[in-house]
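K.L.:
Build the 3D model from these lines:
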Amino acid sequence: MPTSDSTPNGTFSSVEQASHYLRQVDCLNPQTANVDRSLLRQALLLVVQASDYQIFGICADTLTQGIQALESYATALNYAPTLDLPTIEEAVYIKFNPKSGLCYASLYSGNHRGVLVSCQSATEAGINEMFGHLPLDLFMD
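P.N.:
As a prediction, this is how the structure comes out:
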């Protein structure tokens, strides 16, 4: 189970602590799948604020599930993707780059499900790291 290294009130005191927490979480791993979702959201929001932009990769069972995940993450992180995606009847991978506006979906034959969030910074000293797989429904409750 990941440790939060947080203050007694359950908040992270630094971006480094939040990044450390996120690095330990992978919803594909049964040992970290049942993390405190509030702490997970808080850690992600803190790291996102410290980076310049993010790129999202979503692995989902259906296009509808993937779109719901993308919309919930995008709303939480103040993005508005343009979703002009093809109809796909099987498992799907959706990529969204808010900086370029690119959003596409393709068939996905892998077994992983979840959201990958790649935080990007303009400088090497900034946050340039990918986190996940995070829960598809992290921002839906």
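K.L.:
Every contact and neighbour count from this point should use C-alpha atoms.
P.N.:
Noted.
K.L.:
what separates residue 94 from residue 44, distance-wise?
P.N.:
19 Å (Cα to Cα, to the nearest Å).
K.L.:
for residue 75, same thing?
P.N.:
14 Å.
K.L.:
neighbour-wise, which of the two wins?
P.N.:
Of the pair residue 75 and residue 44, residue 44 is the one with more neighbours under other Cα atoms under 10 Å, namely 21 against 13.
K.L.:
ok, that one - contacts?
P.N.:
18, 19, 22 (Cα atoms under 8 Å, 6 or more residues apart in numbering).
K.L.:
Let's see this one next, to set against the first:
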Amino acid sequence: MELDNIKKLLDAYFEGMTSLEEEKILRDYFTQQTVADALVQYKPIFLGMEVAKQEHSHKALLLPDSKPKVNKAWRYSVAAILVVGLGVGSFYLSQSRYTQEEMEALAAFEQSKNAMMLLSENLNRGTEQLSYVKQFAITKDRIFE
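P.N.:
Just a heads-up that it's a prediction; the model follows:
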């Protein structure tokens, strides 16, 4: 019965679900001389924790003098504003300004593009009409055979 209880406590221990009292029960069980053969493999874990618990360091721990933290948030805010300002400024400065000649060339290009689209649409309609002529030729060949 005790062995089943210890196994359940071990499972809960490895899942991190034990209380301090249950962990003390496990430590007491595994630090005694007689441990069940099925649980001997866990004995070094708890013996190691007992040894580590008794260790003490005699080394002096010197902490550096801490200076009061200066609030640097305003510096980051200023830097962010500068970055955003430079980005917006460079965007507006990089906008291309066309000369009168370039604007006329763009207008001529648009007119040419529209004329080509109109020509293309008319050619496509003509191509559709050719399919009817081809069908007519196939039907005529069948009739006169």
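K.L.:
What would you report as the TM-score here?
P.N.:
After superposition, the two chains reach a TM-score (TM-score structural alignment, normalised by the length of the first structure) of 0.24; 52 aligned residues with a Cα RMSD of 4.2 Å.
K.L.:
Helices of the second structure, start to end?
P.N.:
Using DSSP state H, the helices of the second structure run over residues 2-15, 20-31, 43-54, 73-94, 100-143.
K.L.:
Next, format those as a markdown table and append mean neighbour count.
P.N.:
Converted to a markdown table, those look like this (neighbours: other Cα atoms under 10 Å):
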| stretch | mean neighbour count |
| --- | --- |
| helix 2-15 | 13 |
| helix 20-31 | 15 |
| helix 43-54 | 12 |
| helix 73-94 | 11 |
| helix 100-143 | 11 |
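K.L.:
Test my guess that residue 120 of the first structure contacts residue 54.
P.N.:
Yes - with contact defined as Cα atoms under 8 Å, residue 120 of the first structure counts as touching residue 54 (5.7 Å).
K.L.:
Those two - which one has more neighbours?
P.N.:
More neighbours surround residue 54 than the other of residue 120 of the first structure and residue 54, with 22 against 19 (other Cα under 10 Å).
K.L.:
Test my guess that the more buried one contacts residue 48.
P.N.:
Yes - judged on Cα under 8 Å, residue 54 of the first structure makes contact with residue 48 at a distance of 7.2 Å.
K.L.:
Quick check: neighbours shared by these two?
P.N.:
residue 119.
K.L.:
Now for the residue nearest to residue 105 of the first structure when sequence neighbours are not counted, how many residues are close by?
P.N.:
Among residues not flanking residue 105 of the first structure along the chain, residue 94 sits closest, at 4.3 Å (Cα to Cα, 6 or more residues apart in numbering). Neighbour count for residue 94 of the first structure, taken as other Cα under 10 Å: 22.
K.L.:
doesn't residue 104 make contact with residue 94 of the first structure?
P.N.:
Yes - using Cα under 8 Å, residue 94 of the first structure is in contact with residue 104, at 5.7 Å.
K.L.:
one step back: which of the contacts of residue 44 of the first structure fall within helices?
P.N.:
18, 19, 22.
K.L.:
Using ChimeraX, define a selection of the buried residues within the residues you listed.
P.N.:
With 16 or more other Cα atoms under 10 Å as the criterion, this ChimeraX line picks the buried residues out of those:
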select :18,19,22
